[in-house]
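Visitor: pasting a predicted model and its sequence here:
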Amino acid sequence: MRKRLSKIIRYASISLLVLLVALYVVFVRFSAPPSDKALMELFQTSPTPLTIAKWHFKDFSFRVLKTALNPAKPTLVFVHGTIGSCANFEAYMNDSTLTEHFNMLSYDRIGYNYNDPHPVQESIAFERDMLHSILDQLPNDNTILVGYSYGGPIALATRKKLKKVVLLAPAVYSAVEPMPWMVNLYRWPMTRWMIPKVWQEASKEKLSHRSDLQNFEKTWASTPNQVISMHGNSDWIVPLENSTYLQKQLPSSRFQLIPLHDAGHDLVWSRFEPIKQQLLKLKD
């Protein structure tokens, strides 16, 4: 009986180990930014052709995914969060109705590009200036910024006058910035090796985000733009209090909060339809 029990435990342990390794491999592959080839495969049936370009800012190069920029259409510029890439907005850039009415542009922030040798810059000011280098090539009065999660404060930090700024679950308020336990796996040198490179970069950005936000969060009211924030009331990663904080700072004439019932931090994907409908209201 003891032999049989020992054999069962051994086989169960091996099976559990194999499962954990398999889950880890899937986790790494899912979270890694896609290669250029894989990225274009995501858009092979897109109603509007998209191209990949390398743009430059200071000593950095970064990947830009965009449709042809028709001057008769407004341009949606998407800013991804932590962790993320330009592929995060696949559903929007593949949607026939949105591509009919908008130009589309999405880019990889430094540290999140495929095979990017550079670390994240851990600076909203750097990210804002890099975003400005993109906006300098677009007609600002016909450009709509869409910032998701950490991309929210980057979009909000711009002082360029734009057609509109749309925030999706923006992480803009340091007092309610949670620190997930998983970040400790990066903090601890003994376990850091277990973390995929792109998640190491995300952990660094997460750890510095709270203090960096304090340089900006009292200035949000000075934005020259009209701002819409869509936020899930079940978001525990970036709580709704971030958007209600903005609501207290900005006058109702320049700020609209759209709470999404039972939505979490994955609203970019899980609440595609209401976000799409809101974007379509901005086409004229």
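Guide: All right, it came through fine.
Visitor: can we go C-alpha only for contacts and neighbour counts from here?
Guide: Fine.
Visitor: now the helix or strand harbouring residue 128, how far from the centre of its chain.
Guide: If you go by DSSP states H and E, residue 128 is part of helix 124-135. Mean C-alpha position of helix 124-135 versus that of the full chain (Cα atoms, centre = their mean, to the nearest Å) differs by 15 Å.
Visitor: which helices and strands does that helix pack with?
Guide: helix 151-157 (3 or more Cα pairs under 8 Å, 6 or more residues apart in numbering; DSSP states H and E).
Visitor: what's the following helix or strand after the helix it packs on?
Guide: The helix or strand immediately downstream of helix 151-157 is strand 164-168, counting by DSSP H and E.
Visitor: which helix or strand lies directly C-terminal to that next one?
Guide: Past strand 164-168, further along toward the C-terminus, the next helix or strand under DSSP H and E is helix 184-187.
Visitor: one more to weigh against that first structure:
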Amino acid sequence: MEFRMSLREMDDYYAGYQKPRIVSFPFDGRTVNYAEAGDKTKPLVLFVHGSPGSWSAFADFLRDSSLVANFHLIAPDRPGFGHSNFGRAEPSLKKQSEFLYQVLNRYPEKKAILVGHSLGGPVIAQMAMDFPDNVRGLLFVAPSIDPALEPDEWFRPLLRNFVVRTFTPISLVVSNEEIIDLKEELEMMTDGWKSLKTPVYMLQGDQDTLVPMENAYYPGKFMPDSLIHIQLLSGVNHFIPWSHPQEIIKGINYLKALP
């Protein structure tokens, strides 16, 4: 239930492949941890996982032969997950954006394609709003971005109860701390969408029961249609990175090919 991969598990998972390099460095009293693969001379792709999760949500992509040969691939652990201070939640999307920018800032000569799944979606949107000069394109995968579509889940306040927290896996406690305030966080981003000039590739399954598919149309309320490509997947649920990885690879190549 930790949703993270140990170094020993990495050895097994990447047997026969080039194992990603794990990089950790301090920032603002926290640890920034990420996995890195591919060719550093090629375009940069940054994968941002959902909630709960860790960089290992994209472990398959970091050993995909076409991606490894043609891209510089980075998958960080968001704050509170993986090995980025596991258990220490950061509900603020602005602070998460600043946290992940520290990774991009290590490669200032590059503009990155950002890939965000689920709650990783609003995080990459916030990064594009805060650091537009570092972002080449946004690939949203079943993103939670429309505040009007955020559910009011009765059980989430209960997970803050001390006794309940004691018996709840740490990753789920961190996830709850993010999601319980997500609607308000998304509302604070509303004006930022109007300023985005970054190309968007939207992937959404029409059988997603966790994130309503109508989220796919939210950027179109603020951004010109010319910047947005929407790809609806028939019969597909929320877990696109595992069920349809080829669709994500297609989106990455689409954004790479744009002028």
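Guide: Perfect, thanks for sending it. Model, not experiment: these values are computed from the prediction.
Visitor: contacts made by the helix holding residue 128 of the first structure with the rest, please.
Guide: Taking contacts as Cα atoms under 8 Å, 6 or more residues apart in numbering, the residues outside helix 124-135 of the first structure that touch it are 57, 109, 121, 153, 154, 155, 157, 158, 212, 213.
Visitor: counterpart of the fourth one over in the second structure?
Guide: Residue 153 of the first structure maps onto residue 122 in the second structure, with residues paired by TM-score structural alignment.
Visitor: ok, and the closest non-adjacent residue to its match?
Guide: residue 145 (5.4 Å; Cα to Cα, 6 or more residues apart in numbering).
Visitor: give the contact list for that neighbour.
Guide: 119, 121, 122, 186, 215, 218.
Visitor: change it to 7 Å
Guide: By Cα atoms under 7 Å, 6 or more residues apart in numbering, the contact set of residue 145 of the second structure is 121, 122, 186, 215.
Visitor: map it onto the first structure.
Guide: Using TM-score structural alignment as the criterion, residue 145 of the second structure maps onto residue 172 of the first structure.
Visitor: repeat for residue 199 of the second structure
Guide: Correspondence of residue 199 of the second structure to the first structure, assessed by TM-score structural alignment: residue 226.
Visitor: what's the neighbour count on the residue nearest to that match when sequence neighbours are not counted?
Guide: Excluding the flanking residues, the one nearest residue 226 of the first structure by Cα to Cα, 6+ apart is residue 254, at 4.5 Å. Applying other Cα atoms under 10 Å, we find 15 residues neighbouring residue 254 of the first structure.
Visitor: and residue 254 of the first structure, what pairs with it in the second structure?
Guide: By TM-score structural alignment, residue 254 of the first structure lines up with residue 227.
Visitor: from residue 188 of the second structure, how far off is the residue nearest to residue 122 of the second structure?
Guide: 11 Å (Cα to Cα, to the nearest Å).
Visitor: same question for residue 107 of the second structure.
Guide: Counting by Cα to Cα, the gap from residue 107 of the second structure to residue 188 of the second structure is 29 Å.
Visitor: now swap in residue 59 of the second structure and tell me
Guide: Distance of residue 59 of the second structure to residue 188 of the second structure, computed by Cα to Cα: 32 Å.
Visitor: give me the more crowded residue out of the two.
Guide: residue 59 (19 against 13).
Visitor: what do we get in the first structure for that one?
Guide: Following TM-score structural alignment, the counterpart assigned to residue 59 of the second structure within the first structure is residue 90.
Visitor: surely residue 223 of the first structure meets residue 159?
Guide: Yes: with contact defined as Cα atoms under 7 Å, residue 223 of the first structure counts as touching residue 159 (6.1 Å).
Visitor: who's more crowded, the two?
Guide: residue 223 (17 against 13).
Visitor: if we can go back for a sec, quick one, what contacts the match of residue 153 of the first structure?
Guide: Residues near residue 122 of the second structure by Cα under 7 Å, 6+ apart: 143, 144, 145.
Visitor: export the residues you listed to CSV and tack on distance to residue 55 of the second structure?
Guide: CSV is the format used below for the contacts of residue 122 of the second structure (distance: Cα to Cα, whole Å):
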residue, distance to residue 55 of the second structure
143, 17
144, 19
145, 21
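Visitor: quick one: the alignment partner in the second structure of residue 131 of the first structure from residue 131 of the second structure, how far?
Guide: Counting by TM-score structural alignment, residue 131 of the first structure corresponds to residue 100 in the second structure. Note on residue 100 of the second structure: its distance to residue 131 of the second structure, by Cα to Cα, is 11 Å.
Visitor: ok, now residue 65 of the second structure?
Guide: 30 Å.
Visitor: go on, residue 189 of the second structure?
Guide: Using Cα to Cα, residue 189 of the second structure is found at 14 Å from residue 131 of the second structure.
Visitor: ditto for residue 33 of the second structure
Guide: From residue 33 of the second structure over to residue 131 of the second structure the distance is 20 Å, taken as Cα to Cα.
Visitor: same question, residue 229 of the second structure
Guide: With Cα to Cα as the criterion, residue 229 of the second structure and residue 131 of the second structure are 22 Å apart.
Visitor: same question for residue 73 of the second structure.
Guide: 19 Å.
Visitor: residue 84 of the second structure now?
Guide: Relative to residue 131 of the second structure, residue 84 of the second structure is positioned 21 Å away (Cα to Cα).
Visitor: what does residue 206 of the second structure give?
Guide: Distance from residue 206 of the second structure to residue 131 of the second structure, counting by Cα to Cα: 31 Å.
Visitor: same question for residue 147 of the second structure.
Guide: Spatial separation of residue 147 of the second structure from residue 131 of the second structure under the definition Cα to Cα is 22 Å.
Visitor: do the same with residue 47 of the second structure
Guide: Here the criterion is Cα to Cα. By it, residue 47 of the second structure lies 16 Å from residue 131 of the second structure.
Visitor: show me where the first structure has strands.
Guide: 50-57, 60-67, 75-79, 103-107, 143-148, 164-168, 227-232, 255-260 (DSSP state E).
Visitor: tell me which residues in stretch 256-263 of the first structure are buried?
Guide: Neighbour counts over stretch 256-263 of the first structure (16 or more other Cα atoms under 10 Å) mark 256, 257, 259, 260, 263 as buried.
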